[in-house]
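Colleague: Build the 3D model from these lines:
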Amino acid sequence: MSEVQQLPRLNELAPDFEANTTQGKLKLSDFHGKWVVLFSHPADFTPVCSTEFGSFASKAEEFAKRNVQLIGLSVDGVQAHLAWIRDIEEVFLHKVTFPVIADLDMKVSSLYGMIHPGASSTAAVRSVFIMDDKGIMRAMIYYPMNAGRNISEIIRVIDALQTADQYGVSTPADWTPGQEVVVAPPAQQGAIKTQEEEEAQGYEYKRWYLRFKNL
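Modeller: Here you go, the predicted structure:
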């Protein structure tokens, strides 16, 4: 019986790989010290994927400000990628500055669970993997073939993760930078305080387990 491939899991080291790209060979481990967004698309020269690549390219500086390396992927070859990138740059007027993996043998796609036979047995679904600067998998998002991604939401998730790391807090639903964050609830009964005590410490008190504060 063949060994079952262990797919990436949150808060574990992301699987390393080496792959051919539009910028030569790369290893995921080459980017240690940077956050990485690895995203796949079903195929080159397709309409939804083209809009996504145009959006990623237009927001490349925003990712760079957050110390994020973008890496694209599909099962097409390097030559197809290069020709498609030229089209994207002409249509959307933004340079594609990040590498795009040519995953013809589907090794990376299989390693990261991007091939979903129910959607397609020969193309990678729209998936996003966010790794931190230590190579730890922090978020995974999958989309269907016919729904384009919201690139601003990917940036928002990175902001939330980096804020949580820096301040030891969590972020509530729909949070964006500058809004209140969530304080961890007390771990012991004796640590539960009254609303007046919490507000005196600068917290916005809703319940003993739900408190907010400004950073």
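
Colleague: can we go C-alpha only for contacts and neighbour counts from here?
Modeller: OK.

Colleague: show me what contacts Phe63?
Modeller: Going by CA atoms under 8 Å, 6 or more residues apart in numbering, Phe63 touches Gln69, Leu70, Ile155.

Colleague: The same query, at a cut-off of 6 Å, please.
Modeller: Applying CA atoms under 6 Å, 6 or more residues apart in numbering to Phe63 gives no contacts.

Colleague: so how far is Thr51 from it?
Modeller: Separation of Phe63 from Thr51 (CA to CA, to the nearest Å): 17 Å.

Colleague: Measure how buried the closest residue to Met137 other than its chain neighbours is and give me the count.
Modeller: Among residues not flanking Met137 along the chain, Met131 sits closest, at 4.5 Å (CA to CA, 6 or more residues apart in numbering). Met131 sits with 26 neighbouring residues when counted by other CA atoms under 10 Å.

Colleague: wait, doesn't Met131 sit right on Phe39?
Modeller: No: Met131 lies out of contact with Phe39 (CA atoms under 6 Å); the separation is 11.3 Å.

Colleague: Could you check how far the residue nearest to Met137 is from Glu199?
Modeller: Counting by CA to CA - Met131 and Glu199 are separated by 36 Å.

Colleague: got the contact list for the residue nearest to Met137?
Modeller: Counting by CA under 6 Å, 6+ apart, Met131 has contacts Trp35, Val36, Met137, Arg138.

Colleague: to compare against the first, here's another:
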Amino acid sequence: MSARDPNLAAGVDEATGSCLTCAKRTHLFLGPLGESRLRDLDGKRESRLRSAGTCLFRQGEEVSNVHCIDSAVLKFSRRSPGGRDTIVDTAGQGRLAGLVSIFGRGDHAYSAEVVRAGNVCTFDRATIEVLALECSQFARALYRELALELHRAASRIGLLSCSKLEPKLALLLLDLAETRDPSEPVIEDFSRRDLAQMCGVSTEALVRCLSRWKSAGVIDTDSGAIMIRDGDHLKELGRQV
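Modeller: Alright, predicted model coming up:
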């Protein structure tokens, strides 16, 4: 296990000595576990600053860990039999990575890559499974998290089924901005190609749409990143899905 990251010191609860940096944001490890289990879990936690481009796990690999995102942003990709990668989801602060595969098949259904550097807390699979068996409230919290994952997957499928680019791109940008930082509506962790892939359109079509929105003052792309200037307009477009 690696040494504790000093940057996480602010997340240590003074009463229990347990690190709550991840726990407060997922609501999984609070309440149901109690102080004793929190202390034990904290001793089994590994926290690392993950750089952009780091792969946490690959599609087809055996599931060995669950990752709780503290400050990084991840993208999840699935490779087709023909070798084409498709981004199937993204995740930011407070989300879990690898949880779905624990309760299903024994291997990962997709790959997870860091697209924005940040801290990720890691727990081994056995630790989470034992806690779920010992604490029914904790198990229910995990099931709620899985339900959210399924809801997100269904929403993404519905988004791709929309034939109009503007509504689905509008919803995608709003979702990605929320994933990164709700107080700063900027999309800078994904390339134009990534965005086009998530919308199921060509990169050229996506760039043309962004250009129209920039001219209309809906977004700004001067820095290379996408800054949302008129979120209400994007929300209105999103209702057309």
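
Colleague: And the TM-score between them?
Modeller: The TM-score (TM-score structural alignment, normalised by the length of the first structure) is 0.30; 117 aligned residues with a CA RMSD of 5.9 Å.

Colleague: and the helix or strand containing Phe53 of the first structure, which residues are buried?
Modeller: Per DSSP states H and E: Phe53 of the first structure is located in helix 47-58. Of all the residues in helix 47-58 of the first structure, those buried under the rule 16 or more other CA atoms under 10 Å are Val48, Cys49, Ser50, Thr51, Glu52, Phe53, Gly54, Ser55, Phe56, Ala57, Ser58.

Colleague: Just give me the neighbour total for the closest residue to Tyr143 of the first structure other than its chain neighbours.
Modeller: With CA to CA, 6+ apart as the criterion, Tyr143 of the first structure has its nearest non-adjacent residue at 5.1 Å, and that residue is Arg126. Residues lying near Arg126 of the first structure (other CA under 10 Å) number 24.

Colleague: What distance do you get for Arg126 of the first structure to Gln162 of the first structure?
Modeller: Relative to Gln162 of the first structure, and taking CA to CA, Arg126 of the first structure is found at 24 Å.

Colleague: go on, Glu198 of the first structure?
Modeller: 26 Å.

Colleague: I'd like the next helix or strand past the strand or helix carrying Ile85 of the first structure.
Modeller: Assigned by DSSP H and E, Ile85 of the first structure belongs to helix 78-92. Next along the chain after helix 78-92 of the first structure, taking DSSP H and E as the criterion, comes strand 100-102.

Colleague: Can you list the buried residues in whatever helix or strand comes next after that next one?
Modeller: Next in sequence after strand 100-102 of the first structure, counting helices and strands by DSSP H and E, comes helix 107-111. In terms of neighbour count (16+ other CA under 10 Å), helix 107-111 of the first structure has its buried residues at Val108, Ser109, Leu111.

Colleague: cool, stretch 114-131 of the second structure as well?
Modeller: 114-123, 125, 128, 131.

Colleague: Return the member of these nearest to Leu169 of the second structure.
Modeller: Val115 (19.3 Å; CA to CA).

Colleague: Ile187 of the second structure versus that closest one, what's the distance?
Modeller: 11 Å.

Colleague: next one: Ala205 of the second structure
Modeller: 18 Å.

Colleague: just Asp42 of the second structure next, same as before
Modeller: 33 Å.

Colleague: For the second structure, just list every one of the helices.
Modeller: Secondary structure of the second structure, counting by DSSP state H: helices at 23-26, 34-43, 99-102, 125-134, 136-161, 165-180, 192-199, 203-215, 231-238.

Colleague: residues of the third one that come out buried?
Modeller: With burial defined by 16+ other CA under 10 Å, the residues of helix 99-102 of the second structure counted as buried are Leu99, Val100, Ser101, Ile102.

Colleague: again with the longest one
Modeller: Under the neighbour-count criterion of 16+ other CA under 10 Å, helix 136-161 of the second structure has Gln137, Phe138, Ala139, Ala141, Leu142, Tyr143, Glu145, Leu146, Glu149, Arg156, Leu159, Leu160 buried.
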